[in-house]
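J.: Structure for this input, please:
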Amino acid sequence: APLPPALSVNPAQEASVDAKTPEVHMIVCALDYKKTSCPLTCTADGDNMLELARGCGANVETLYNEEATAANVTKLIEQVGGRCGEGDYFVFYYAGHGANLPDQDGDEEDGQDEAFCLVDENGQTSPACWLRDDDFATSVTSSVHAGTKVLILSDCCHSGTVADLGKPIWDGYAVASISGCKDAQTSGDTGHGGIFTHSLLVALDQLGKQRQFEFTVGEVHQETVKVDDAVFASVQDISIAARPSPGMRWPLVPPTGYLAPLNKQSREAAISPAAPLPPALSVNPAQEASVDAKTPEVHMIVCALDYKKTSCPLTCTADGDNMLELARGCGANVETLYNEEATAANVTKLIEQVGGRCGEGDYFVFYYAGHGANLPDQDGDEEDGQDEAFCLVDENGQTSPACWLRDDDFATSVTSSVHAGTKVLILSDCCHSGTVADLGKPIWDGYAVASISGCKDAQTSGDTGHGGIFTHSLLVALDQLGKQRQFEFTVGEVHQETVKVDDAVFASVQDISIAARPSPGMRWPLVPPTGYLAPLNKQSREAAISPAAPLPPAL
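T.: Predicted structure coming up:
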């Protein structure tokens, strides 16, 4: 049915909805090689690039240390590249060792291929583990849409042509590569990250302070070289290659107030450049104060399944995409598991990885959309004699109790991975989910944690055919709170507003539920940016979602 006027957009809004904003999908790959005889400090670079990317609203995935095997890197390129559409950006950042190998297909003038020095699952490195430039180029071009803009950033030795942009395989792509040095050179490590990465981030800081909010990849390269000359005076030649030209717009424009790590003055003088910092690169006392006050980071997992290979399909990846849009707009660091990726092993591994990045005062957010189920209680902690479970799948997309993640195991996974000083938020759009976080268990003692779920344990959650009732209600609630100029609200207030939207729009029989320790007064971490429109509020010619009842004027 047509959406009522209160939910329609005016022509100006409609134009802004139809004109798709380019999305930035990024991979950060960084290795310290601590289990080898040649350690580096590249995960510091990875963390610094993550901070920049989150501030820009990019969708970032990471591979650190033992995670960064050739199989994992190529698989993640395929997954992230597949999410990029026409006009979007695919950014690949690598910090680690780089090497030369004998040319295997005769395309190198110097007779040598370049390679990223990846590791095996034990953290050891050898040529058998490395990713050649030929294979890297094939991986990217076979995974990324030709209408997607590609940016490759390589802080490693022997990296001048590591993207192999001279290969015909790149024909039709807009692609640029900036690397720490030429093929015959080495890239320096400062002991707190790489010379190239630090120079790049200071260059972006400087461009932002000059009120340049739009610049090209070529301009960023030029400014990076200037910073290297002024700060490190290194012998490495920071290099650029591009097709068709370096005039491509730079996708990672730092937000207002961004400070490069090198510009954050530290009492410990953590980074000692080869030459004193020039005055333009120092910070004043006001800037220093803003550095000392750490802003909480939001680390989020979005897990969504459609079960298309089963007899019970849903439309939950639509929910996943909608939550991703919100999270990116909030500057959250988001990782995803969709469909066959969402096995119990992958979910618990990702909880461990993402949870491990959360510090004191940060937020860990877990969002799940899919089937939920009851199972016989296995440890006697359930009043109704039933555990709740997320209905995950095997690698073939099939689901059965053997694949599911019980509430007990989920709670153990989160609490064993996430720092007790981190605030935890769990959002579950699935059936039988009222106590799926198992917040009554002593294992949660000492945590500030809240769980909002689509229904009570004995109920089912509805799927509209374009996503779940709970998720749509939640996003409209956040849209409404934002339009009331409420830029700070609690998890309890979000729950109350979500229930109101469900009652008004869907009139569903499911009871959207909340549980919290110590109370639902925890601040909500995903405050929508100015201009945010919930999917249900984006008028569609196809009238994709038909509310059960007309929305009242207030909505």
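J.: When you work out contacts or count neighbours from here on, use the C-alpha atoms and nothing else.
T.: Will do.
J.: Neighbours of Glu14, how many?
T.: 14 (other Cα atoms under 10 Å).
J.: Distance of it relative to Asp110?
T.: 54 Å (Cα to Cα, to the nearest Å).
J.: Show me what the helix or strand Asp113 falls within packs onto, helices and strands only.
T.: Take DSSP states H and E as the rule and Asp113 turns out to sit in strand 112-116. For strand 112-116, the packing partners by 3 or more Cα pairs under 8 Å, 6 or more residues apart in numbering; DSSP states H and E come out as strand 98-102, strand 131-132, helix 133-143.
J.: try it again with 6 Å
T.: On a contact count with 3 or more Cα pairs under 6 Å, 6 or more residues apart in numbering; DSSP states H and E, strand 112-116 meets strand 98-102, strand 131-132.
J.: so Leu204, which of the three states?
T.: Secondary structure state of Leu204, per DSSP: H, G, I helix; E, B strand; the rest coil, is helix.
J.: Kindly reformat the helices and strands packed on strand 112-116 as TSV containing mean neighbour count.
T.: Shown next, in TSV, are those (neighbours: other Cα atoms under 10 Å):
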stretch	mean neighbour count
strand 98-102	19
strand 131-132	24
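J.: one more to line up against the first:
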Amino acid sequence: MATGLALHVGLNSVDPARYEGWEGTLVACENDAHDMARLARTAGFESTVLLTPDGTVANVTAVLADAAARLGPGDIMLVTYSGHGGQLPDATGSDDEPDAFDETLVLYDRQFLDDEVHQAFGAFADDVRIVTFFDCCHSGSSIELPGGPEADGTARYMPEPEQRQLYARDREFYTELRRTLAEAAPRNGAGPDVLLVSACQDNQVASDGDVNGAFTEALLRVWDDGAFKGGYRDFHRAIQRRLPPTQSPNLYLTGTPDQKFLGQRPFTV
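T.: Predicted structure coming up:
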């Protein structure tokens, strides 16, 4: 019998001591994490929830590493993230970022590069199904593989002045981090098979809300307490129809996920 593990991260703020005084206050991200965990547990997943101060790079990577050690072929890993998204200039000049930016998850203590997400997923065994739902800005390709109009309401977006300030401060750190990640990458270019459904495209921003983020709210309505029928592509399209053109959810694949997997009803363990 297959095993399903899930990680749900929701950050309503970040550590201002690590972000030059910026707190990044949001309203609905912890609610999103709780609601996605409830959905996942009902579907048969064993869930871990990391909220605001616990949403650190060390905690996220530790949970993913533990899951990678536990799961084998045929099992499934679900990751949901709700919080700010950011972008950092891709100073390496690599061709894996057509927009010349690395997308980031703005975790409590620092930005987590899409390349780091990719590396964490690369530790999973072949044929582990990996599914991610990211409710943040610039999330269209945030799982990585080797400027649109603003959304309504509060955007889950680190403001550009703060991004520039932090990049100037941390440029050497991220340059060395990227070098280390590149050295550790598989030489044959192979990578994990991952399915991402994201809140928006890389050049768009995602809306926060009073109870849930706009993307998570649409997802929960489409799921309808398990009444939804159809595969992941159908699920993505149904969520997309509930959101405006300024926030167009993306379905993004890395590797070569099995077509049978893509056709499964979402959250099938």
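J.: sorry, back to before: mind putting the helices and strands packed on strand 112-116 of the first structure in a markdown table, distance to Asp409 of the first structure included?
T.: Output for those, formatted as a markdown table (distance: least, Cα to Cα, whole Å):
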| stretch | distance to Asp409 of the first structure |
| --- | --- |
| strand 98-102 | 40 |
| strand 131-132 | 36 |
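J.: and Gly46 of the first structure, which of the ones you listed is closest to it?
T.: Of all those, strand 98-102 sits nearest to Gly46 of the first structure, with 15.8 Å by Cα to Cα.
J.: whereabouts in the second structure does the closest one align?
T.: In the comparison with the second structure, strand 98-102 of the first structure aligns to the range 85-89 (TM-score structural alignment).
J.: Superposed on the first structure, what's the mean shift for the matching stretch?
T.: Averaged over the aligned pairs, stretch 85-89 of the second structure sits 0.5 Å from the first structure after superposition, using mean Cα distance after the TM-score superposition for the first structure.
J.: How far off centre is that stretch?
T.: Computed by Cα atoms, centre = their mean, to the nearest Å, the separation of stretch 85-89 of the second structure from the middle of its chain amounts to 13 Å.
J.: How about stretch 178-186 of the second structure?
T.: Taking mean C-alpha positions (Cα atoms, centre = their mean), stretch 178-186 of the second structure and its chain are 20 Å apart.
J.: returning to that earlier point: quick one, which of the helices and strands packed on strand 112-116 of the first structure is nearest to Gly172 of the first structure?
T.: Among those, strand 131-132 sits nearest to Gly172 of the first structure (Cα to Cα), with 21.9 Å.
J.: which residue numbers in the second structure go with that closest one?
T.: Using TM-score structural alignment, strand 131-132 of the first structure corresponds to residues 112-113 of the second structure.
J.: and Asn72 of the first structure, what element?
T.: Applying DSSP H and E, one finds Asn72 of the first structure within helix 70-82.
J.: what about that helix, how far off from the second structure?
T.: With mean Cα distance after the TM-score superposition for the first structure, helix 70-82 of the first structure averages 1.1 Å from its match.
J.: what's the mean deviation for the helix or strand following that helix versus the second structure?
T.: Toward the C-terminal end, the helix or strand that comes next after helix 70-82 of the first structure (DSSP H and E) is strand 89-95. Taken against the second structure, strand 89-95 of the first structure registers an average deviation of 0.7 Å after superposition, with mean Cα distance after the TM-score superposition for the first structure.
J.: Counting by contacts, list what strand 89-95 of the first structure packs against.
T.: Strand 89-95 of the first structure makes packing contacts with strand 24-30, strand 149-155 when contacts are defined by 3+ Cα pairs under 6 Å, 6+ apart.
J.: Redo the ones you listed as TSV? Include distance to Glu86 of the first structure and mean neighbour count.
T.: Putting these into TSV (distance: least, Cα to Cα, whole Å; neighbours: other Cα atoms under 10 Å) gives the following:
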stretch	distance to Glu86 of the first structure	mean neighbour count
strand 24-30	11	24
strand 149-155	8	26
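J.: The closest residue to Ser139 of the first structure other than its chain neighbours: neighbouring residues, count only.
T.: Once flanking residues are discounted, Ser139 of the first structure sits nearest to Thr74: 6.2 Å by Cα to Cα, 6 or more residues apart in numbering. Look at Thr74 of the first structure: counted by other Cα under 10 Å, it has 18 neighbours.
J.: pretty sure Ala100 of the second structure contacts Asp90?
T.: Yes: between Ala100 of the second structure and Asp90 there is a contact under Cα atoms under 6 Å: 5.3 Å.
J.: who's more crowded, those two?
T.: Using other Cα under 10 Å as the criterion, Ala100 of the second structure and Asp90 rank with Asp90 on top: 19 against 16.
J.: quick one: the more buried one from Tyr174 of the second structure, how far?
T.: For Asp90 of the second structure relative to Tyr174 of the second structure (Cα to Cα), the value is 9 Å.
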